[in-house]
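In: Need coordinates for the following:
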Amino acid sequence: MIDLVIDQRRKDLGGFEVGRVLPYAKRRMVGPFIFFDHMGPAEFAPGFGREVDVRPHPHIGLSTLSYLFEGEMTHRDSVGVTQPIRPGEVNWMTAGRGITHSERFETLRAHGGRMDGIQAWIALPREDEETEPGFEHHDPGALPTYEGGGMWARLIAGEGFGAKSPVTTHSPMFYIHWALQAGAPAQLPAEYPERAAYVARGVVELEGRQLNAGQMAVFVPGQAVTFTAVTDAVVMLLGGEPIGERFLEWNFVSSSKDRLEQAKADWRAGRMKLPDADDKEFIPLPGDPPPPPNPMS
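Out: As a prediction, the model looks like this:
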């Protein structure tokens, strides 16, 4: 039932470590999921440096999905949205033909505390790659949940287990947060051709094999998968219908390499609007020289 196990690769993004899982050399995507980062867990003291913030940067051809277990960050984008995200909430940003955004940690910087969450990128189907950019925020109470037998579950996006999330998705997919008590069994049905499970906390067992925090198991299609929690555990389930080959370069995703080159040229030339609420700095294209200091910042 297990096709592949992927270990997260820890990366320092300038004072803040993430565990990168997707893309992986032997598995670029799972359903439409093309990028999967575990942000933290990390503990911050009050007053930490601004280098942890993610300055304005661009995207095309995808939707980003931010989901926190602990902490808080503030999203600002070029369609005019400023939105904090807190544990259990969903920030869903669709880049389409192009969007820019930043992620700042003002509240965490003021008070200190833990940051722990997942950021995923979901590639858009070809017919939606150039759709209008947009943003949605959903509170925890709007998302379907289930509790019983030592398991609590929340359907974050897509459809699964007979429920549907209010998040506007563009292709068949599912994304689920499980919290399992030690000893609890749980089953992932075989309703999608591509499925994976990422252990965010704790240890689970399946097929006589233990999966530890920081590991993702990718499953063969057509068979249900039964889990048993060895310890209290948090597991993220993800997958869906495959959408075809995608190219990924920096923050851009597309079915066309030429479209990636156009996006790079647009960003380099300043043709992509910055967020109105955060337009004093930006991340340059990798390999380009840094922008000159802004005397107004």
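In: From here on, just use CA atoms for contacts and neighbour counts.
Out: Fine.
In: Where do the helices of the stretch 101-250 of the chain begin and end?
Out: 106-111 (DSSP state H, counting those that start in this stretch).
In: quick one, what contacts V81?
Out: Contacts for V81 (Cα atoms under 8 Å, 6 or more residues apart in numbering) come out as 75, 135.
In: swap in T94?
Out: Taking Cα under 8 Å, 6+ apart as the test, what T94 contacts is 62-64, 133-135.
In: quick one: which of those is nearest to I118?
Out: The nearest member of the contacts of T94 to I118, counting by Cα to Cα, is T64 at 10.5 Å.
In: Confirm that closest one sits in a helix?
Out: No - T64: not assigned to a helix; according to DSSP: H, G, I helix; E, B strand; the rest coil it is strand.
In: residues contacting it?
Out: 91-95, 119-122.
In: now do 6 Å
Out: 92-93, 120-121 (Cα atoms under 6 Å, 6 or more residues apart in numbering).
In: By residue count, tell me the biggest helix in this structure.
Out: helix 257-268 (DSSP state H).
In: In that one, which of the residues would be classed as buried?
Out: 259-260, 263-264, 267 (16 or more other Cα atoms under 10 Å).
In: Same question for stretch 275-282.
Out: Result for stretch 275-282 [16+ other Cα under 10 Å]: buried residues 275, 278-279, 281-282.
In: Same check on stretch 146-159?
Out: Buried-residue list, stretch 146-159, by 16+ other Cα under 10 Å: 151-159.
In: Now show me the structure for the sequence below, then we'll compare the two:
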Amino acid sequence: MLDIVIDARPASLGNGFNVRRILPYRLRRMLGPFIFMDHGGPVSLVPNQISSMDVLPHPHIGLSTVSYLFDGQVTHRDTLGVQQIIRPGEVNWMTAGSGIAHSERFEDPAMLAGGTLEMIQTWVALPEADEEDAPSFDNYQPDKLPIFTDKGIWMRLIAGNAFGLRNDVKTHSPLFYAHVVLQPGTRFGLPLGYPERGTYVAKGTVEVNGNRYGAGQLLVFTPGIDPVMTAIETTTLMLLGGEALGERYIWWNFVSSRRERIEQAKADWLAGRIALPPNDNLEFVPLPKENSRPAGTPPPQPLS
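Out: Presented below is the predicted three-dimensional model:
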């Protein structure tokens, strides 16, 4: 029933912001088109610590970044000149395509007053035909993301199609991504029609086939099996998966179906050919040395 259970590992974004990294994992690099998943927070900082958490301008190619918050807010700025605050219940979907740089700044006045931040960021690989598309950015407000409720169940569809729900979030391949909250004793399944499906337990505990799984675990289910998950306590799940895209290479923030494209992206960032955000261009993250990769990030290698 379960292909693998992945325990989140501690990782640092290099600026004092520590996260739990779920994907990629050495035994399971991708889940459908999802190639990366980080769970940041919950974290509460004193005012003089907040700016140290900022994620400085850095580049991406060949993927879409998907930011979703449980608490707090983050300010996004990118090469296109977009400046967008994301708040809980919204989705920031940035498609890097041929190349984009962006920053994520923690400028929330509530955090300055002792508030908290908690977020999930995933990366979705692009089909080969779309890898060199022009970069784009979209913010989707909560009223554009359908919600389903039933006894003991609350669910928001973040992207794709699931359980008869769909929305207008622009995706490039068949996938599903949903935020689910279950009350104790509630039983829940996974959407049908996708070959690769998984559940990340963000909070709480679920029981599957007599075994219990808790916060920080990604459950990857065997294709063709329709599992039943039972919430042992109030539980928050992120459901995700879809159609596999085939082999991918990943290094740092770059994803491509071609190894040589990764090398080109390195050269482009070093040479300044990927423009910084015009409204956040005074500092940036330098290209890592080959022997000093960010924690949890593999060298260029195929992902499938």
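In: circling back to that earlier point, ok, and the most crowded of the contacts of T94 of structure 1?
Out: L62 (31 neighbours; other Cα atoms under 10 Å).
In: Excluding chain neighbours, what is closest to the residue sitting nearest the centre point of structure 2?
Out: Residue closest to the average C-alpha location in structure 2 (Cα atoms, centre = their mean): T122, at 1.2 Å. Leaving aside its chain neighbours, T122 of structure 2 sits nearest to M37 (4.3 Å; criterion: Cα to Cα, 6 or more residues apart in numbering).
In: need the contact list for that neighbour.
Out: 22-23, 121-122.
In: switch the cut-off to 7 Å
Out: Shown in contact with M37 of structure 2 (Cα atoms under 7 Å, 6 or more residues apart in numbering): 21-23, 121-123.
In: now the aligned partner of it in structure 1: how far from P58 of structure 1?
Out: Matched by TM-score structural alignment, M37 of structure 2 corresponds to F36 in structure 1. For F36 of structure 1, the distance to P58 of structure 1 (Cα to Cα, to the nearest Å) stands at 18 Å.
In: Only the buried residues of stretch 190-199 of structure 2, if you could.
Out: Neighbour-count burial for stretch 190-199 of structure 2 [16+ other Cα under 10 Å]: 190-191, 194-199.
In: Which part of structure 1 matches whichever strand or helix holds R77 of structure 2?
Out: In this structure, R77 of structure 2 sits in strand 74-78 according to DSSP states H and E. Mapped onto structure 1 using TM-score structural alignment, strand 74-78 of structure 2 spans residues 73-77.
In: That stretch vs structure 2, average distance?
Out: Mean deviation of stretch 73-77 of structure 1 from its aligned counterpart in structure 2 after superposition (mean Cα distance after the TM-score superposition for structure 1): 0.3 Å.
In: still on that earlier bit, to which secondary structure element is the residue nearest to T122 of structure 2 assigned?
Out: strand 34-44.
In: can you pull the buried residues of whichever helix or strand comes after that strand?
Out: Sequence-wise, the next helix or strand downstream of strand 34-44 of structure 2 (DSSP H and E) is helix 47-50. Residues of helix 47-50 of structure 2 classed as buried: I50 (neighbour count, 16+ other Cα under 10 Å).
In: try stretch 243-260 of structure 2
Out: 243-245, 248-259.
In: cool, stretch 76-90 of structure 1 as well?
Out: 76-79, 81-90.
In: do the same with stretch 171-179 of structure 1
Out: Result for stretch 171-179 of structure 1 [16+ other Cα under 10 Å]: buried residues 171-179.
In: repeat for stretch 22-35 of structure 1
Out: 22-24, 28-35.
In: Distance from the chain centre to that stretch, please.
Out: 12 Å (Cα atoms, centre = their mean, to the nearest Å).
In: now do stretch 51-60 of structure 2
Out: The answer for stretch 51-60 of structure 2 is 16 Å, by Cα atoms, centre = their mean.
In: against structure 1, where does it fall?
Out: Going by TM-score structural alignment: stretch 51-60 of structure 2 matches residues 50-59.
In: Ok, stretch 185-203 of structure 2 next?
Out: By TM-score structural alignment, stretch 185-203 of structure 2 lines up with residues 183-201 in structure 1.
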